[in-house]
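**Q** make a model of this:
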Amino acid sequence: MDQNEIQFSYRARDDRGVFEVVPRVDGTPLTDLIDKFETDAGMRPSGDAYGGLVPQFFRFGPMEDHFHGRLGDAKTPLLGCECGEWGCWPLLARITTTDDLVIWDAFEQPHRPARDYTGFGPFRFDRHRYDDALGKLSRAVDEGS
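**A** Here you go, the predicted model:
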């Protein structure tokens, strides 16, 4: 079972004057991965539809809780709309954590329930590396708040 690498970019959005969180899987922004998947699958609309999560727009709580799927919902938003609002056009996934792994799977776009994301993911991350990446993200968000 291959494992993926995870990073979380916390970057400025020049168009909004806020910061956004964009997961990177194996070095590629999740926004790029999902754009390619949706475009290649012929989904419409697709391409440049997603953006990062903007903590200033929504109280996600501690990043560790959010990206461990501890919000109490069955699925967790990993990306939001390109406009900056996650509820507008989110990419949701089930996040499963074990002592050794964090798995993102069962992706969905809730505004298009007929879309099939079976071929996207799953992404499997080493739990210790994932937690290290989340720790870096949390520090960046705390410093940027």
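**Q** alpha carbons only for contacts and neighbour counts from here, please
**A** OK.
**Q** buried set for the helix or strand harbouring Ser9?
**A** Taking DSSP states H and E as the criterion, Ser9 maps to strand 6-13. Buried residues in strand 6-13, counting neighbours by 16 or more other C-alpha atoms under 10 Å, are found at 6-11.
**Q** closest to Pro23 among those?
**A** Pro23 has its nearest neighbour among these in Phe8, at 4.4 Å by C-alpha to C-alpha.
**Q** other residues contacting stretch 79-93?
**A** Under the contact criterion C-alpha atoms under 8 Å, 6 or more residues apart in numbering, stretch 79-93 has outside partners 20, 22, 30-31, 48-54, 57, 75-78, 104-111.
**Q** next, the structure of the following sequence, for comparison with the previous one:
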Amino acid sequence: MNVIEFTAYPARDEPHTLVVGARIDGSDLRTVVAEVVAPLWALELDDEDFDSEIERDRFLLECHGGLPAQDVAWPSRHFLGEVEYPDYSGYEPGELALLGCGCGIWGCWPLLARITVDPDAVTWTGFRQPLRPGWGVLRLGPFRFDRTAYVERLASPTVLDADPLDPS
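**A** Sure, this is the predicted structure:
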């Protein structure tokens, strides 16, 4: 099984607003996603789009951001696959946003997945970027978490002073 850690940290452009993120097996979900979508972006972008490799890497990492804690943090059941705020639902039945856009408007560039819960586990599958239908289902996951540990970590996320991917 995979290991999940939920995090809460200040939004990039609104430091007084917390957002919820996740680490899977010790890696920030945004890092994992960036590695998976890099080859897909490479088909759309070229070296002239960036001044350096560092700038390209920052672009990939900053595509996504956390979701507003006020809407999805515990006791919300969003990360248990329940639609509480339809705004964070995907375009296909059963999809929910795991990450929003790095600009702070979640729907600009959401990462969607299906969250299924059974008595022993919570599973994330079918990761998609709905604004790039040609990418199809991303080669990401499935991630399967022990349900008890998942709920415990969801109920008490690691609170951080800053975005863990902030370069400063």
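**Q** which residue numbers in structure 2 does the strand holding Ser9 of structure 1 align to?
**A** Aligning strand 6-13 of structure 1 against structure 2 (TM-score structural alignment) gives residues 4-11.
**Q** swap in stretch 91-103 of structure 1?
**A** Here stretch 91-103 of structure 1 aligns to structure 2 at residues 111-123, judged by TM-score structural alignment.
**Q** which residues touch Gln7 of structure 1?
**A** Taking C-alpha under 8 Å, 6+ apart, we find Gln7 of structure 1 in contact with 23-25, 27, 130, 133-134.
**Q** relative to Val21 of structure 1, how far out is it?
**A** Taking C-alpha to C-alpha, to the nearest Å as the criterion, Gln7 of structure 1 is separated from Val21 of structure 1 by 10 Å.
**Q** check Tyr130 of structure 1 too.
**A** 15 Å.
**Q** and Lys36 of structure 1, by the same measure?
**A** For Lys36 of structure 1, the distance to Val21 of structure 1 - C-alpha to C-alpha - is 19 Å.
**Q** Ser46 of structure 1 too?
**A** Counting by C-alpha to C-alpha, the gap from Ser46 of structure 1 to Val21 of structure 1 is 20 Å.
**Q** those two: who's more crowded?
**A** Counting neighbours by other C-alpha atoms under 10 Å for Ser46 of structure 1 and for Val21 shows that Val21 has the greater number, 22 against 16.
**Q** and Leu33 of structure 1, helix, strand or coil?
**A** Here Leu33 of structure 1 takes the helix state, with states given by DSSP: H, G, I helix; E, B strand; the rest coil.
**Q** with adjacent residues omitted, what lies nearest to the aligned partner of Asp116 of structure 1 in structure 2?
**A** Aligned counterpart of Asp116 of structure 1 in structure 2: Gly136 (TM-score structural alignment). The shortest distance from Gly136 of structure 2 to any non-neighbouring residue, by C-alpha to C-alpha, 6 or more residues apart in numbering, is to Arg128 (6.6 Å).
**Q** swap in Thr31 of structure 2?
**A** In space, Thr31 of structure 2 is closest to Leu61, 6.1 Å off (C-alpha to C-alpha, 6+ apart).
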